[in-house]
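>>> Got a predicted structure plus its sequence, pasted below:
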Amino acid sequence: MYPTTRRMLGGITAATVAALTLVACNADDKDKKETPKAADTPAASAPVAPVPSGGPAASGPARTQTPKSAKPPAGGGTAEPGEDCGPPPTPKPGHKIVYPVKQPTKGSLYYKNTKFVCDPNDGHYEAVGAEQAPLLFAPKATGTLAGPPPRKAEYIGQVWDHIDKCLTHQDDGANTCSSFGAYDLILNAANEITDIKEIWHS
């Protein structure tokens, strides 16, 4: 009977050890399934590099470019941003830029002074202020019409007629009226007009 009891206890002990081993293995498998691999996590696959000390974060606020300002219009006129006519032209000695206000009569030119105004087509002259005392034409005065192309007037009265037609919006054939109607005068020592030239502007 003693050998039988020993065999029974030996069988129970072996079965108990086998059962405990199986439980432990199942527990290990469960832990492995529930715990994700370190390689599967974003933090492990893409480590964050430290910001260098000389980078934007350490250099203060980002600098912004100052926009280029439009150049102020020449001659005191108005202009769109970005237009650039450069400085207003300076009349040559003995020249005067004027704006006729009516047809010349009896050898006199009735006019207003002008100012230079910047525009996309290199600028133009506009009438300013009140009508001035008329200027007289010198004997044998000459004239040039703007055209284009510019052409010498056959006689000074042709320029006078052209001024009248342009001021009253009449057609003057091949002698197209300049859009702003300014004229460049050459004056002699007696302040008389020796030459009058229409300034072309489309």
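Cool, got the structure. Residues are numbered from 1 along each chain as shown.
>>> contacts and neighbour counts: CA atoms only from here.
Noted.
>>> Kindly list the longest helix within this protein.
For the chain, the helix that runs over the most residues, judged by DSSP state H, is helix 2-34.
>>> Please name every helix or strand in contact with that one.
The helices and strands touching helix 2-34, judged by 3 or more C-alpha pairs under 8 Å, 6 or more residues apart in numbering; DSSP states H and E, number zero.
>>> Structure two is appended below for comparative analysis:
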Amino acid sequence: MRSTRRVIGTFALVAALGSVAACGPDDSAGSGSTGGSSATGSSSGSGAAKPSAKPSAKPSANPSAKAPAGGGSTGSAEPGGDCGQPPKLPAGHKMVEPVAPPSKGSMSAKDAQPTCTPNDWIYHGKGEAKYYLFATGEVKAELATGPGSTKSVPVGELWMHAGDCMTNASAVKAPYSCSGNIYDITVDKEGKIDSIKEVWHP
């Protein structure tokens, strides 16, 4: 009985060692294969994560890149786009764009409305031209000399400047320039221009 038990015990031990020896390579192979598969899985998983991350990053980058362009285009068509709210003029002021060189004592001009552009709000004449007379007394006239700066001149000099800008811009000398042919005017009680200022724009 003891020899039978020893034999059975020996077989059991050998079987156990065999299974341990068998498990070792299998586990290592399994772990290798699992590691390989997990590495492949993780690489495929990370590969899956990376591609999914990259496309999601690209679309998020593209819309943000396109948004300003889209915003800009809509801003130029709709007031309050990229430029913000349209400018408000002081009470009694009006922007106009002459359609012909002013003659002594009169001017034909279109009402100018602000339009959003890549260079901020710019005024453009719209609609039918209106006929204006200048006041008989002293008319305050200013020509633009740069951004935010003007120089007071006799109104006749302003008429000549406006005419040169419309017909012969090369005749305009520094510190003056042709700034878009837009003028800020006010009128007296009779509707006659009593002040006129050139609006500077690059």
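Ah, there it is. The shown structure was predicted, so the numbers you read here are calculated from the model rather than taken from an experiment.
>>> Okay, buried residues for the longest helix of structure 1 please.
For helix 2-34 of structure 1, burial by neighbour count (16 or more other C-alpha atoms under 10 Å) applies to no residue.
>>> Check the offset of it from the chain's centre.
88 Å (C-alpha atoms, centre = their mean, to the nearest Å).
>>> Same check on stretch 14-24 of structure 2?
Offset of stretch 14-24 of structure 2 from its chain centre (C-alpha atoms, centre = their mean): 72 Å.
>>> Tell me if I am right that Trp121 of structure 2 is in a strand.
Yes - checked against DSSP: H, G, I helix; E, B strand; the rest coil, Trp121 of structure 2 lies within a strand.
>>> what sits against it?
Cys83, Pro86, Pro87, Pro114, Thr115 (C-alpha atoms under 8 Å, 6 or more residues apart in numbering).
>>> in structure 1, which residue is closest to the centre?
Centroid check for structure 1 by C-alpha atoms, centre = their mean gives Gly82 as the closest residue, at 5.3 Å.
>>> contacting residues around the aligned partner of Glu34 of structure 1 in structure 2?
With TM-score structural alignment as the criterion, the equivalent of Glu34 of structure 1 in structure 2 is Ala22. Residues counted as contacts of Ala22 of structure 2 (C-alpha under 8 Å, 6+ apart): none.
>>> Tell me the spacing between Ala22 of structure 2 and Thr10 of structure 2.
17 Å (C-alpha to C-alpha, to the nearest Å).
>>> How about Ser42 of structure 2?
Taken as C-alpha to C-alpha, the span from Ser42 of structure 2 to Thr10 of structure 2 is 44 Å.
>>> Check Val172 of structure 2 too.
115 Å.
>>> who touches the nearest residue to Asp184 of structure 2 once chain neighbours are set aside in this structure?
The shortest distance from Asp184 of structure 2 to any non-neighbouring residue, by C-alpha to C-alpha, 6 or more residues apart in numbering, is to Met95 (4.6 Å). By C-alpha under 8 Å, 6+ apart, the contact set of Met95 of structure 2 is Asp111, Ala112, Gln113, Tyr123, Ile182, Tyr183, Asp184, Ile185.
>>> in what helix or strand does the third one lie?
Yep, that's Gln113 of structure 2 we're talking about. Counting by DSSP states H and E, the element that carries Gln113 of structure 2 is strand 106-117.
>>> what does that strand correspond to over in structure 1?
Counting by TM-score structural alignment, strand 106-117 of structure 2 falls onto residues 108-119 of structure 1.
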